[in-house]
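J.: this one's structure only:
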């Protein structure tokens, strides 16, 4: 089934080349099928790249999906043209009276700050509080996951000794959870962050369940027992070259950093990286859409 995106969104041309099933709004509204309404708060600097990554993963479902993007009102991004935001994005003020089947909150490059020091923290708190009554299930990515753990469950983050960056092996410890249905017992995914949440506090929290573990990267998938919140600590949405771009960016800034772990073939930065996590990313998003959103959301809000 298709994903419904605006005709002129730049991500559309990329996805069409990949033979992703897209549908324009006019055609979608004539179908007698209730589409899922997904809201995406895009906090990443490269908004167009993140749009493409998330829409790609949302497309792998027999369900019709309609997506609204919002950006922060209290902070103006410096890495995207204002015209792009005006054309394709709303703000929380525009949608706060609506209800959504699903919400996605991305990562953000603000790890070095305490949560309350982030320019748009109060706005994000308002959105997360609103989601309790206006969203069936929310999915949080990387820093977004840390923010959710902090706001919803009082679990703080802490600085790592050094940045974790690369492809890490995860082992399922709760293979019967619906989110990981069909996932291999061992799988590899990208992580990229300077901070970690308190995983001992997560494991001891009566409202949370950790689904997997990694000796080096910690858990990737954490879900609330009521299935309202899904926290993904890594970046399963990343393209094959995303960590390469981050690595080259850090080198250009003069930051002393090792090449991403287990990322380049033969650990040679001159060789093109390979995507080892694509199938896992598609499956996790598909399971979230089906089991946590579609199967739980009311037909009429």
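T.: Nice, thanks for sending it over. Note that the coordinates shown come from a computational prediction; the quantities given were computed from them, not determined experimentally.
J.: Only C-alpha atoms from now on, for both contacts and neighbour counts.
T.: Fine.
J.: any idea how far residue 159 is from residue 117?
T.: Separation of residue 117 from residue 159 (C-alpha to C-alpha, to the nearest Å): 15 Å.
J.: Over to residue 180?
T.: 29 Å.
J.: Counting neighbours, go ahead and name the busier of those two.
T.: Set residue 180 next to residue 159 and count neighbours by other C-alpha atoms under 10 Å: residue 180 wins out with 22 against 13.
J.: As a check, name the ranges of all helices in the stretch 1-150 of the chain.
T.: 10-17, 25-28, 47-58, 82-88, 92-95, 121-134, 143-153 (DSSP state H, counting those that start in this stretch).
J.: second one coming, line it up with the first:
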């Protein structure tokens, strides 16, 4: 079954070229089915790229999904046009009375800043608080994961000595968790960040469990034992060339940065990186939708208020 998005969303053209079935609103209205309601809080600068990346992963499921996009209204976006935001994105005031089966909170390239200094932190706190009663399961990505752990569990992030960037091997620690169903013992995933969350801090919180980690990159996936929240420290949604674009951007800005680890063949930046993590990405997001969301979310979402 397809994902349902606004008819004119530019991401549709990219996904259709990849033979991904995207259903527009007109056709979806004629289907007698209770679709999953998914909200994506997109905090990334290049919102169009992140839309394609996440919609691609959400499409890999037999479930029909209604997808809506949310942006931080208290932040001025420089890399996405106001026309695009006005046409395809909601502000929090427009969705705060609604209920959702799932919420995805993306990363943001601001991890070196204290949380309270982020210009939309107060708005994000409202969204975190609202999600407890209006969202069944939330998937947090990279900085979004660090922010979620800080808000919900008072877990701090720590500055690394240098940027962590590259493709790293990870070990599955809790294979019995449904979100990791079908995973091999080890899998690859991209990381791109200046900060980390420590495993020892996660282990102090009874309701949290470390599900996957890397010897080189540290934590990758943390889950709440009630399956209502997951925190991924890496970027499985990244495209083949996303790390390359970030590396070239940093170089142009004069930011001292190392070549992404285990990314370019033989560390030759002129060669095309191999795509080695999308199988794990598809499986992780499909498992989240199927096991954490679809099989447990109430049919009547307003029942979330009584939980």
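T.: Nice, I can see it. In this text the structure is predicted, and so the values were computed from the model without any measurement.
J.: How alike are these chains, TM-score-wise?
T.: The TM-score (TM-score structural alignment, normalised by the length of structure 1) is 0.99; 301 aligned residues with a C-alpha RMSD of 0.7 Å.
J.: Tell me how many other residues surround residue 252 of structure 1.
T.: Residue 252 of structure 1 has 9 neighbours, counted by other C-alpha under 10 Å.
J.: likewise residue 266 of structure 1?
T.: The tally of other residues near residue 266 of structure 1 (other C-alpha under 10 Å) stands at 10.
J.: Same question for residue 276 of structure 1.
T.: Residue 276 of structure 1 has 15 nearby residues by other C-alpha under 10 Å.
J.: What degree of burial does the residue lying closest to it once chain neighbours are set aside show, as a neighbour count?
T.: Distance criterion C-alpha to C-alpha, 6 or more residues apart in numbering; nearest residue to residue 276 of structure 1, sequence neighbours excluded, is residue 188 at 6.5 Å. Close neighbours of residue 188 of structure 1, defined as other C-alpha under 10 Å, add up to 20.
J.: surely residue 28 of structure 1 meets residue 4?
T.: Yes - the criterion here is C-alpha atoms under 8 Å, and residue 28 of structure 1 meets it with residue 4 at 7.2 Å.
J.: Neighbour count: these two, which is higher?
T.: Ranked by neighbour count (other C-alpha under 10 Å), residue 28 of structure 1 and residue 4 place residue 4 first, with 26 against 19.
J.: I figured that one was touching residue 64, is that so?
T.: Yes - the criterion here is C-alpha under 8 Å, and residue 4 of structure 1 meets it with residue 64 at 7.0 Å.
J.: Counting neighbours, what do you get for the residue mapped onto residue 264 of structure 2 from structure 1?
T.: Here residue 264 of structure 2 is matched to residue 264 in structure 1, going by TM-score structural alignment. Using other C-alpha under 10 Å, the number of residues around residue 264 of structure 1 comes to 20.
J.: Relative to structure 2, what is the average displacement of the longest strand along structure 1?
T.: Looking across structure 1 with DSSP state E, the single longest strand is strand 157-172. With mean C-alpha distance after the TM-score superposition for structure 1, strand 157-172 of structure 1 departs from structure 2 by a mean of 0.4 Å once superposed.
J.: Strands of the stretch 201-307 of structure 2, residue ranges please.
T.: Secondary structure of the stretch 201-307 of structure 2 (DSSP state E, counting those that start in this stretch): strands at 208-214, 218-224, 229-232.
J.: Pick the most buried one from those strands.
T.: Of all the strands of the stretch 201-307 of structure 2, strand 229-232 carries the top mean neighbour count, a mean of 26, counting by mean count of other C-alpha atoms under 10 Å.
J.: For it, give me the average deviation versus structure 1.
T.: Averaged out, strand 229-232 of structure 2 is 0.5 Å away (mean C-alpha distance after the TM-score superposition for structure 1).
J.: contacting residues for the aligned partner of residue 209 of structure 1 in structure 2?
T.: Residue pairing (TM-score structural alignment): residue 209 of structure 1 is matched to residue 209 of structure 2. When contacts are counted by C-alpha atoms under 8 Å, 6 or more residues apart in numbering, residue 209 of structure 2 touches 202-203, 222-225.
J.: what's the closest of the residues you listed to residue 49 of structure 2?
T.: When the contacts of residue 209 of structure 2 are compared for distance to residue 49 of structure 2 (C-alpha to C-alpha), residue 222 wins out at 25.3 Å.
J.: if I look at the equivalent of that closest one over in structure 1, how far off is residue 236 of structure 1?
T.: Counting by TM-score structural alignment, residue 222 of structure 2 corresponds to residue 222 in structure 1. Per C-alpha to C-alpha, residue 222 of structure 1 is found 14 Å from residue 236 of structure 1.
J.: And for residue 26 of structure 1?
T.: 32 Å.
J.: With neighbour numbers in mind, choose between these two.
T.: Ranked by neighbour count (other C-alpha under 10 Å), residue 26 of structure 1 and residue 236 place residue 236 first, with 25 against 9.
J.: To which residue of structure 2 is the more buried one aligned?
T.: Counting by TM-score structural alignment, residue 236 of structure 1 lines up with residue 236 in structure 2.
J.: Test my guess that its match contacts residue 280.
T.: Yes - Residue 236 of structure 2 is in contact with residue 280 according to C-alpha under 8 Å; the separation is 7.5 Å.
J.: Quick check: neighbours shared by the two?
T.: residue 189.
J.: what's in contact with stretch 122-139 of structure 2?
T.: 72, 74, 92, 96, 98-105, 116, 148, 151-152, 227-232, 292-293, 297, 301-302, 304-305, 307.
J.: Pull out the buried residues from those.
T.: Using 16 or more other C-alpha atoms under 10 Å as the burial test, the contacts of stretch 122-139 of structure 2 include 72, 92, 99-105, 148, 151, 227-232, 292-293, 297, 301-302, 304 as buried.
J.: Give me the three-state assignment for the nearest residue to residue 169 of structure 1 once chain neighbours are set aside.
T.: Using C-alpha to C-alpha, 6+ apart and skipping the chain neighbours, the partner closest in space to residue 169 of structure 1 is residue 188 (4.5 Å). Here residue 188 of structure 1 takes the strand state, with states given by DSSP: H, G, I helix; E, B strand; the rest coil.
J.: now the one 3 residues further on
T.: In three-state terms, and counting by three-state DSSP, residue 191 of structure 1 is strand.
J.: give the contact list for it.
T.: 164-168, 217, 233-235 are the contacts of residue 191 of structure 1 under C-alpha under 8 Å, 6+ apart.
J.: TSV please, covering those residues and showing distance to residue 58 of structure 1 and neighbour count.
T.: Listed next are the contacts of residue 191 of structure 1 as TSV, based on distance: C-alpha to C-alpha, whole Å; neighbours: other C-alpha atoms under 10 Å:
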residue	distance to residue 58 of structure 1	neighbour count
164	27	20
165	25	23
166	24	23
167	22	23
168	23	21
217	25	22
233	18	26
234	17	26
235	15	22
